[in-house]
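J.: Sequence and predicted structure below; questions after.
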Amino acid sequence: MARPYRSVLYIPAANTRAMEKARTLPADAIIFDLEDAVAPAEKLHARELLARALLADYGGRARIVRINGLETEWGEADARAFARDADGVLIPKVSRGASLDRAAALIPTTPLWAMLETPEGMLKAAEIAAHPRLTGMVMGTNDLAKDLHARFRPDRAPLVAGLGLCLLAARAHGRIIVDGVYNAFQDQAGLRAECEQGRDMGFDGKTLIHPDQLDIANEVFAPSEAEIELARRQIAAFDQARAQGLGVAVLDGRIVENLHAETARATLAMAEAIARSAS
């Protein structure tokens, strides 16, 4: 992963002030939303506003455009409008791998991202993740919960099966994957708990609906100082063991194998990527 995706903030493409403010926010990535956040009567105007906004400098923040579905009257024009100027184009409600073929034809070079938000999408996650043009996956947990007729639970138990299938697919095919939104944007404790759950499951970061959620997501999905120090010590111990002709090392009473050293190197690489993005 060349850049971090700890915090991925949705911004309505019809809101000029919000798009301008996003240039100063500590978000790793921004999803400029032309779909759910824009009323039908404002779709064309929002497209024009976003085209102008993307001419501005957003620093190291990844600029991802969520277009309207290609089956809608706006989708194809959205795709053509942002096929070059964005860092990624996010296709909503992707339910099978073939759903990305039309987008790939309309958007020949810009990385494609897929919203996974339907039961069929969960069941076809591996097929979707295998698409050769796909870069990243975004969980749409609100739509998924609606389709499942699921009730809200702080532990998200009704959604865990779907989240897990998508994570397995993303990791099997080397894709970025970010968790769904937390709706109660004033509930900092609840947000932290859900971020920690997503981090522990293996997500790269979390989609967010309000700037006040950025600090917690950035903190939770970043390696802590203790984790960075441990990673350095694990690498040093393993390298020393290898130099001595040994296959494993022992550190603090625990075995350190090659898999632990690889994880430690990934931790340091993430810390370095975060440091670069902040500079």
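T.: That came in fine, so what should we check first?
J.: hey, let's count contacts and neighbours off CA atoms from now on
T.: OK.
J.: Helices along this structure, start to end?
T.: Using DSSP state H, the helices of the chain run over residues 16-21, 43-53, 75-81, 99-106, 119-123, 125-129, 141-148, 160-173, 188-201, 214-220, 225-243, 258-278.
J.: okay, these, which one's buried deepest?
T.: Highest mean neighbour count of the helices of the chain: helix 125-129, a mean of 24 (counted as mean count of other CA atoms under 10 Å).
J.: Pull the residues that contact it.
T.: 94-98, 100, 116, 121, 134, 137, 165-166, 168-170, 172-173, 175 (CA atoms under 8 Å, 6 or more residues apart in numbering).
J.: quick one on the thing from earlier: turn the helices of the chain into TSV, columns for distance to residue 154.
T.: Shown next, in TSV, are the helices of the chain (distance: least, CA to CA, whole Å):
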stretch	distance to residue 154
helix 16-21	29
helix 43-53	34
helix 75-81	35
helix 99-106	32
helix 119-123	20
helix 125-129	24
helix 141-148	13
helix 160-173	12
helix 188-201	8
helix 214-220	17
helix 225-243	27
helix 258-278	28
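J.: need the contact list for residue 57.
T.: residue 23.
J.: quick one on the thing from earlier: closest one to residue 4 among the helices of the chain?
T.: Nearest to residue 4 among the helices of the chain is helix 258-278; the distance by CA to CA comes to 6.1 Å.
J.: ok, and what's touching that closest one?
T.: Counting by CA under 8 Å, 6+ apart, 2-4, 28, 60-61, 222-223, 227-228, 230-232, 234-235, 238, 247-248 sit against helix 258-278.
J.: Let's see that with 10 Å instead.
T.: Residues outside helix 258-278 that contact it (CA atoms under 10 Å, 6 or more residues apart in numbering): 1-6, 26-28, 59-61, 218, 221-225, 227-239, 242, 247-249.
J.: Next, the contact list for residue 199, please.
T.: 6, 178, 179, 193, 205, 206, 217, 220, 221, 222.
J.: Just the buried residues of those residues.
T.: Buried residues within these, defined by neighbour count using 16 or more other CA atoms under 10 Å: 6, 178, 179, 205, 206, 217, 220, 221, 222.
J.: try this one side by side with the last:
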Amino acid sequence: MTQTARPFRSVLYIPGSKERALEKAKTLPVDAIIFDLEDAVAVEEKVNARDTLAAALAAGGYGNRMRIVRINGLDTQWGEADAKAAAAMDCDAVLLPKVESAAQVDALAALVGDKPIWAMMETPRGMINAPQIAAHPQMQGFVMGTNDLAKELNTRFRADRLPMMAGLGLCLLAAKAEGIVIVDGVYNAFKDDEGLKAECDQGRDMGFDGKTLIHPAQVEIANAAFAPSEAEIDLARRQIAAFEEAEASGQGVAVVDGKIVENLHVATATATLAKAEAIAAMQVG
């Protein structure tokens, strides 16, 4: 499954120190897991968490789920050892918190070799420098840290997230320019299904590939919001068929549902079908 087609609808944080949670994650219908050595792990457990997580990943059982390990920052006492441990783990990427420059990514790359790197984007400086961070040759994904960003901005909570739109937009533009994955921040009220759905829909409309989650109860809503709907799949098929028919008859454009269909619409339709196929493959795997 290619990086572009691979779905990232649901990206669940799991504490790297909790064996029960690590085991349960194998049964959840998530597209990716962030195995956390940072915020979700108490100070006294941080060293042991590396071994616990390494053993869980070595045992396998996570199927097609993308396995991302979030380490502590390299400016902490645990960061360098976390990075070296993660480099040896059976994971797909290493996630660095509070990334603010390409130099920080270089420092991690020196510790993890050719292991793909993801970046937590959660500070104003990180947003401003998003283009250079996204352009780093080992960078494969952005994860929005909206709780930290809200704290740094000193914003009030708003359902429309208007105070964070500039930062979210900068990171989206940088990620899309470089063709890397970008997933939206968490929704804290894990029992508020209506609020979660609204924020997932907003994120999908903005162009995010999926949403980070803090609780298994949020998975179903995120999976539905970031997957192509039956109507979108049907429209994509009809657009492709109509365009191919128009081309065969020597016409440059086609019309579907009263709207012009051109090359760019066909490209979007093809991507929609590829995403639907990749999601179906995840469910089988």
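T.: Alright, I've got the coordinates. Since the structure is predicted, the reported quantities are computational estimates derived from the model, not experimental observations.
J.: Superposing both, give me the TM-score.
T.: Superposed pair, TM-score by TM-score structural alignment, normalised by the length of structure 1: 0.99. Supporting alignment: 279 aligned residues with a CA RMSD of 0.7 Å.
J.: re earlier: which of the contacts of residue 199 of structure 1 sits closest to residue 81 of structure 1?
T.: residue 178 (24.9 Å).
J.: Mind telling me what residue 182 of structure 1 corresponds to in structure 2?
T.: Matched by TM-score structural alignment, residue 182 of structure 1 corresponds to residue 187 in structure 2.
J.: quick one: its match and residue 148 of structure 2, what's the gap?
T.: 13 Å (CA to CA, to the nearest Å).
J.: got it, and residue 181 of structure 2?
T.: 20 Å.
J.: which residue is nearest the middle of structure 1?
T.: Centroid check for structure 1 by CA atoms, centre = their mean gives residue 178 as the closest residue, at 2.9 Å.
J.: hang on, the earlier thing: make TSV out of the buried ones among the contacts of residue 199 of structure 1 and add distance to residue 279 of structure 1.
T.: Output for those, formatted as TSV (distance: CA to CA, whole Å):
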residue	distance to residue 279 of structure 1
6	16
178	23
179	26
205	20
206	22
217	19
220	20
221	18
222	16
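J.: and the residues you listed, which two are the farthest apart?
T.: Top of the distance list for these (CA to CA): 179 and 222, 14.7 Å.
J.: For the match of residue 182 of structure 1, give me its contacts.
T.: 146-147, 193, 195-197, 199-200, 211-215, 218.
J.: again with residue 102 of structure 2
T.: With CA under 10 Å, 6+ apart, residue 102 of structure 2 has these contacts: 108, 126, 129, 130, 131, 132, 133, 134, 135, 136, 137, 139.
J.: and the counterpart of it in structure 1, how far is that from residue 132 of structure 1?
T.: The equivalent of residue 102 of structure 2 in structure 1 is residue 97 (alignment by TM-score structural alignment). Using CA to CA, we find residue 97 of structure 1 at a distance of 10 Å from residue 132 of structure 1.
J.: ditto for residue 198 of structure 1
T.: 26 Å.
J.: what does residue 78 of structure 1 give?
T.: 22 Å.
J.: How about residue 141 of structure 1?
T.: Applying CA to CA to residue 141 of structure 1 and residue 132 of structure 1 gives a distance of 24 Å.
J.: again, but for residue 245 of structure 1
T.: From residue 245 of structure 1 to residue 132 of structure 1 the distance is 41 Å (CA to CA).
J.: Comparing these two, which residue is more hemmed in?
T.: Set residue 245 of structure 1 next to residue 132 and count neighbours by other CA atoms under 10 Å: residue 132 wins out with 13 against 9.
J.: what residue of structure 2 takes the place of the more buried one?
T.: Residue 132 of structure 1 maps onto residue 137 in structure 2, by TM-score structural alignment.
J.: quick one, what contacts its match?
T.: Applying CA under 10 Å, 6+ apart, the residues near residue 137 of structure 2 are 102, 105, 106, 109, 114, 116, 117, 178.
J.: now for residue 256 of structure 2: what does it line up with in structure 1?
T.: With TM-score structural alignment as the criterion, residue 256 of structure 2 matches residue 251.
J.: Repeat that for residue 36 of structure 2.
T.: By TM-score structural alignment, residue 36 of structure 2 lines up with residue 33.
J.: quick one: contacts for its match?
T.: Counted by CA under 10 Å, 6+ apart, residue 33 of structure 1 has contacts 9-15, 46-47, 50, 64-68, 90.
J.: Ok, residue 84 of structure 2 next?
T.: 71, 108, 110, 111, 112, 113.
J.: for the first one, what are its contacts?
T.: In this structure, residue 71 of structure 2 makes contact with 16, 34-39, 46, 50, 78-86, 94-97, judged by CA under 10 Å, 6+ apart.
J.: Ok, the second one next?
T.: Residue 108 of structure 2 sits next to 73-74, 79-80, 83-84, 94-96, 102, 115, 117, 138 when contact means CA under 10 Å, 6+ apart.
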